[in-house]
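In: Need a 3D model of the sequence below.
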Amino acid sequence: MRKLVSLSILSVFVMSCASLKPNETTQAFAEEPIRYIDLTADSKMDLIERYWVVIKSADPKYPVDAARRGLSGCVDFIVAIDSNGTLSGFKIKKSYPEGVFDKSAAAALNRWKWSASKDNIENTPVLTTTQLNFMVSNSKNKAETEKQCDFSHI
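Out: Have a look, this model is predicted:
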């Protein structure tokens, strides 16, 4: 008899859960997706100043192995800045030499903070690009670094 009562109660509970519409259970947890303005195209790179200004940046730590080997390079990121001026995500667009500086550059980028410009009164989230450079004197890969990282001031 106890098993029958327990089974009946369990059946009623399961049926009541099954009768809920999907929106009734998921709506409370659904977040509105962030809509970013895409400023990643070369023609739009200068527009970032209309939206966000870097107020805190962090220099990346130079990987010891790369310094010993005399390697210079860069990591170019696609960066998502949310409405609070914080990094909400990133993707490595390109790095040279591939993988050598990625971890150090990402750790530094995670400490960056932005402030909305006076024109960005709605704190509009954006996607933009930024490049972190790694330069060592007497670089063994200077010529290739200048070419790959698009700078000549090593």
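
In: rest of the way, CA atoms for contacts and neighbours
Out: Fine.

In: Strands of the chain, start to end?
Out: 37-38, 52-56, 73-81, 87-96, 113-116, 126-134 (DSSP state E).

In: From the rest of the structure, what touches the fourth one?
Out: By CA atoms under 8 Å, 6 or more residues apart in numbering, the residues outside strand 87-96 that reach it are 73-82, 101-102, 110, 112-113, 145, 148-149.

In: Would you do the same for the sequence below? I want to compare the two.
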Amino acid sequence: MKTYFSLSIAAFALLAGCSQLPNTSTSNSTDALDLRDNKNAAEQLWILKHATKPIYPKAALIAKQTGCARFVITIDNQGNTIDIRFVESFPEGLFIDVSRESLKSWQWQASTSNSESQAIIRTVQLDYFMKEAVNIDAAKAFCTI
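Out: The predicted model follows:
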């Protein structure tokens, strides 16, 4: 049985040219820019340097389930992933624990446009794909794979 895992963040490429970052609010608790609704701006500031691939859950393999899990994370000024907050998943509850465990070790590198290493809050989605999944159409719709 062949399974695939993909990160639904295109953090490996910077947008070409200069662009103005949107006016964003700042979180009082961490002094981080809140970019959870602005993936492009988040990707202009931090590039994913290291991502640990989560283990496909055994229950999902047995049940032939594919899906995703969404989290809001904070990237601190050192490039560490902190404050990992679960948002939603499909199927409900299936991919949360393995995703959270993986996210704990993600490391980020400040881009050249983030020379001061400004901490940010952003949304990330981890996708789990199995070609033989019985719920592939519903997963594609929910996860926008």
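
In: thinking again about what came up before, of the contacts of strand 87-96 of structure 1, select the buried ones using a PyMOL command.
Out: Here is the PyMOL selection string for the buried members of those, based on 16 or more other CA atoms under 10 Å:
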select buried, resi 73+74+75+76+77+78+79+80+81+82+101+102+112+113+145+149
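
In: Now do the helices in structure 1.
Out: With DSSP state H as the criterion, structure 1 has helices at 2-18, 22-26, 64-68, 102-109, 142-149.

In: how about a markdown table for the ones you listed, with distance to residue 44 of structure 1 added?
Out: Formatted as a markdown table, these follow (distance: least, CA to CA, whole Å):
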| stretch | distance to residue 44 of structure 1 |
| --- | --- |
| helix 2-18 | 50 |
| helix 22-26 | 38 |
| helix 64-68 | 33 |
| helix 102-109 | 21 |
| helix 142-149 | 19 |
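
In: Highest mean neighbour count out of those?
Out: helix 102-109 (a mean of 18; mean count of other CA atoms under 10 Å).

In: with structure 2 superposed, average distance for it?
Out: With mean CA distance after the TM-score superposition for structure 1, helix 102-109 of structure 1 departs from structure 2 by a mean of 0.6 Å once superposed.

In: So what angle separates the directions of that helix and strand 73-81?
Out: Orientation check (axes from the mean of the first three to the mean of the last three CA atoms, to 10 degrees): helix 102-109 of structure 1 against strand 73-81 gives 40 degrees.

In: Please tell me I have it right and residue 46 of structure 2 contacts residue 108.
Out: Yes: if you go by CA atoms under 8 Å, residue 46 of structure 2 and residue 108 touch, sitting 6.0 Å apart.

In: Which among the strands of structure 1 is found nearest to residue 14 of structure 1?
Out: Of all the strands of structure 1, it is strand 87-96 that lies closest to residue 14 of structure 1, at 38.8 Å by CA to CA.

In: what range in structure 2 matches the closest one?
Out: Mapped onto structure 2 using TM-score structural alignment, strand 87-96 of structure 1 spans residues 81-90.

In: ok, residue 117 of structure 1 to residue 130 of structure 1 distance?
Out: 18 Å (CA to CA, to the nearest Å).

In: Oh, that last question was meant for residue 90 of structure 1, not what I typed.
Out: In this view, residue 90 of structure 1 and residue 130 of structure 1 are 10 Å apart by CA to CA.

In: Perfect, I'm done here.
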